[in-house]
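Enquirer: Everything below, folded, please.
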Amino acid sequence: MRFCLQCQSTEIDKNWRCGVCDFSPARICGFPCFAPALAAENDGMHAESHDHLDLLQDQSFWFRARNRLIEDLCRRHFPGARRILELGCGTGYVTQALRKAMPDATISASEIYTNGLSHAQRRLGPGVELLQMDAREIPFREEFDLICAFDVLEHIDEDTRVLKRIVEALSPGGGVMLSVPQHRFLWSQVDVYSHHKRRYLTGELTTKCVDAGLTIVRDTSFVCSLLPLMFIQRMTEQKETNFNPSFEHTLPRFLDRAFEMALDLERRLIQTGISLPFGGSRFVLARLEASRV
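Expert: The predicted model follows:
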């Protein structure tokens, strides 16, 4: 159900107006905005990042391979999800994968930057509800069968608060799909440029999920085979004065394709039930018990 962030009422109409306190979110660029002060600028990332991402994602092995893994995990572990929310949807690139994996589901997608939502609207077209909001304050309660946040939590200081809000927005028995960057020894200029607050330790995200009241369904690393190359590249970047944040996503075609094949092999291993012990990313899937305590 929809939830009023002002008075905590659930009497909200289809236009997001609260029947109790008469609050309704501001609209910027046509999107309902629940955190308008953060819609153009905040400390999560550069405001113009979505413009760059929109140009890079289709041509980068990492984004393409990650989308295929997301599709696989979604179909395998949450086939019955009918109401899905993606937090931090950015340009809508991953939302496409969710829609492909779950064509019969009703999908909502949120982003703190209205700039990102404009790209998502163009990419997705009608049929996906797009909302500007802060993931620390989700205007839903017991609404979704599946909530996803892919490479979002590392941008937020209060990641445990986000997990608590996710749990509140889940319907009983609902699921969660999360991905985050992993291994602190990989910290580099890429993380600084991306406004990351942290890279996660092995097991850190699973512990935070359990503490939030979730039961772990699946926990695996990703980008395992490329970890040595990642480490070398990140350490080399530390010494460079001419840092190029797009380097890893604008490789020569033959190299991009080779790396994509390596990640597709990892995806197939994960499909068989193997959990990779280390890698540049961590995927954690969890579920809320069907009956709330």
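
Enquirer: from here on, contacts and neighbour counts on C-alpha atoms
Expert: Noted.

Enquirer: Sketch out the helices for the stretch 1-150 of the chain, chain order is fine.
Expert: With DSSP state H, counting those that start in this stretch as the criterion, the stretch 1-150 of the chain has helices at 49-56, 61-77, 93-101, 114-124.

Enquirer: Rebuild those as a markdown table, extending it with distance to Val192 and mean neighbour count.
Expert: Shown next, in a markdown table, are the helices of the stretch 1-150 of the chain (distance: least, CA to CA, whole Å; neighbours: other CA atoms under 10 Å):
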| stretch | distance to Val192 | mean neighbour count |
| --- | --- | --- |
| helix 49-56 | 13 | 16 |
| helix 61-77 | 19 | 19 |
| helix 93-101 | 23 | 20 |
| helix 114-124 | 20 | 20 |
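
Enquirer: Export the ones you listed to a markdown table and append columns for distance to Trp187.
Expert: Output for the helices of the stretch 1-150 of the chain, formatted as a markdown table (distance: least, CA to CA, whole Å):
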| stretch | distance to Trp187 |
| --- | --- |
| helix 49-56 | 19 |
| helix 61-77 | 18 |
| helix 93-101 | 24 |
| helix 114-124 | 25 |
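
Enquirer: Of these, which is nearest Thr236?
Expert: Thr236 lies closest, by CA to CA, to one member of those: helix 61-77, at 19.8 Å.

Enquirer: can you list contacts of that closest one?
Expert: Residues from elsewhere that reach helix 61-77 (CA atoms under 8 Å, 6 or more residues apart in numbering): 57-58, 94, 97-98, 100-102, 249, 256-257, 259-260, 263-264, 267, 271.

Enquirer: so what secondary structure elements neighbour the biggest strand by length in the chain?
Expert: Longest strand of the chain, by residue count under DSSP state E: strand 170-181. Where contact means 3 or more CA pairs under 8 Å, 6 or more residues apart in numbering; DSSP states H and E, strand 170-181 is packed against strand 144-150, strand 281-287.

Enquirer: for comparison, sequence B:
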Amino acid sequence: MAESEQRHWWFTGRRAILSALLRRELGRSSIRAGTSSPAGPVRILEAGCGSGGNLGMLSAFGEIDAVEFDAGARAMAAQRSGLTILPCVLPYDLPVPDRAYDLIALLDVLEHVEEDRACLAALGGKLKPQGRILVTVPALPWLWSHHDTLHHHKRRYTRRTLAGAIAGAGLRVDRIGYFNSLLFPLALVRRLSAIASGRPAEDDRVPARPINAVLRSIFTAERYVIGRVRMAIGLSLFALVTLPE
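Expert: Predicted coordinates:
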């Protein structure tokens, strides 16, 4: 995964989409991407940074802290980013200060955590009053396959169940929706074929360069509509989460 996230269309496309979403959403809020306020620079936490593939993208928006459970992934993320990556076991061991962050990124992590509501509540305690959490998760439980088992997922979400977990954590949904929608028909055929045959779909393998480029271009096109157009369905969900007023 550490190797493929540098080139695979899904990882590179997701970074482009989330970067566009953050730039637009932070521009609408009191938090200005990449700028300082009288309270200091924008502070960002990535919770569950893995091998650090998203840290470069997030660093465009402010100063980064990061935590990660896996020791090997921490070492790789530290080598790539030059940051100190702190060990962390969500939701009960989160070694960062309370009420310190303008933005917390929880990118395809929540589905790995047994206690998702407790995880969100713990992260909510680390937000500044006007801060936000960006959450992404895999969508649609009926698409559960070997891919989810291989990646140690606990669950897949619907819009309703993700919103319910956020509300159950005492937080407020500011914006929520599906993405990875344009390629959904193709992905659906591949995923259902894998489920029916009992053989895993090779979702993690980087396709041949021309195919990878085409898939990335299609997926990345969603950066123009995410958060603006309500997609009816998709392989993933995003949510922007705030503290209750």
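
Enquirer: quick revisit: over in the second structure, find the residue span the following helix or strand past the longest strand of the first structure aligns onto.
Expert: Sequence order places helix 189-193 as the next helix or strand after strand 170-181 of the first structure, per DSSP states H and E. Taken onto the second structure by TM-score structural alignment, helix 189-193 of the first structure occupies residues 146-150 there.

Enquirer: That stretch vs the first structure, average offset?
Expert: Superposing on the first structure and averaging over aligned pairs (mean CA distance after the TM-score superposition for the first structure), stretch 146-150 of the second structure comes out at 0.5 Å.

Enquirer: Gly90 of the first structure: which of the helices and strands packed on strand 170-181 of the first structure is closest?
Expert: The closest of those to Gly90 of the first structure is strand 144-150. By CA to CA, the value is 9.9 Å.

Enquirer: packing partners for the closest one?
Expert: Partner elements for strand 144-150 of the first structure (3+ CA pairs under 8 Å, 6+ apart): strand 83-87, strand 170-181.

Enquirer: Turn those into CSV, including mean neighbour count.
Expert: Shown next, in CSV, are those (neighbours: other CA atoms under 10 Å):
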stretch, mean neighbour count
strand 83-87, 24
strand 170-181, 23
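
Enquirer: quick one, which of those is nearest to Val190 of the first structure?
Expert: Closest approach to Val190 of the first structure among these (CA to CA): strand 170-181, 11.1 Å.

Enquirer: average gap between the closest one and the second structure?
Expert: Relative to the second structure, strand 170-181 of the first structure is 0.7 Å off (mean CA distance after the TM-score superposition for the first structure).

Enquirer: hmm, who's touching that strand?
Expert: Identification of contacts with strand 170-181 of the first structure by CA under 8 Å, 6+ apart yields 78, 81, 141-154, 199-200, 280-292.

Enquirer: Take the helices and strands packed on strand 170-181 of the first structure and lay them out in TSV including mean neighbour count and distance to Ala109 of the first structure.
Expert: Output for those, formatted as TSV (neighbours: other CA atoms under 10 Å; distance: least, CA to CA, whole Å):
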stretch	mean neighbour count	distance to Ala109 of the first structure
strand 144-150	24	9
strand 281-287	23	18
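
Enquirer: In TSV: those, plus distance to Phe31 of the first structure.
Expert: Formatted as TSV, these follow (distance: least, CA to CA, whole Å):
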stretch	distance to Phe31 of the first structure
strand 144-150	20
strand 281-287	29
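
Enquirer: out of these, nearest to Met230 of the first structure?
Expert: Taking CA to CA, strand 281-287 is the member of those nearest to Met230 of the first structure, at 11.3 Å.

Enquirer: Could you report the separation of the most centrally placed residue in the second structure from Cys49 of the second structure?
Expert: The residue lying closest to the centre of the second structure (CA atoms, centre = their mean) is Leu107, at 1.8 Å. Distance, Leu107 of the second structure to Cys49 of the second structure, by CA to CA, to the nearest Å: 8 Å.

Enquirer: And Leu83 of the second structure, by the same measure?
Expert: Applying CA to CA, the value for Leu83 of the second structure to Cys49 of the second structure is 11 Å.

Enquirer: tell me, what's touching the two both at once?
Expert: Contacts common to Leu83 of the second structure and Cys49, judged by CA under 8 Å, 6+ apart, are 66, 77.

Enquirer: Which of these two has more residues huddled nearby?
Expert: Neighbour totals were compared for Leu83 of the second structure and Cys49, and Cys49 leads with 25 against 16 (other CA atoms under 10 Å).

Enquirer: Tell me which residue of the first structure matches up with that one.
Expert: Alignment note (TM-score structural alignment): Cys49 of the second structure maps to Cys89 of the first structure.

Enquirer: Contact partners for Met76 of the second structure?
Expert: Contacts for Met76 of the second structure were tallied using CA under 8 Å, 6+ apart; they are 51-52.

Enquirer: can you pull the contacts of the residue nearest to the centre of the second structure?
Expert: By CA under 8 Å, 6+ apart, the contact set of Leu107 of the second structure is 47-49, 134-137.

Enquirer: Save the residues you listed as TSV, and put in distance to Tyr92 of the second structure too.
Expert: Converted to TSV, these look like this (distance: CA to CA, whole Å):
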residue	distance to Tyr92 of the second structure
Ala47	13
Gly48	13
Cys49	17
Leu134	20
Val135	18
Thr136	21
Val137	20
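
Enquirer: I'd like the distance between the residue in the second structure sticking out farthest from the centre and Trp142 of the second structure.
Expert: Of all residues in the second structure, Ser197 has its C-alpha farthest from the mean position, at 29.6 Å, by CA atoms, centre = their mean. Remark: distance between Ser197 of the second structure and Trp142 of the second structure (CA to CA) = 16 Å.

Enquirer: And for Tyr157 of the second structure?
Expert: Taking CA to CA as the measure, Tyr157 of the second structure and Trp142 of the second structure are separated by 10 Å.

Enquirer: between those two, which one's more packed in?
Expert: Higher neighbour count among Tyr157 of the second structure and Trp142: Tyr157, with 20 against 10, using other CA under 10 Å.
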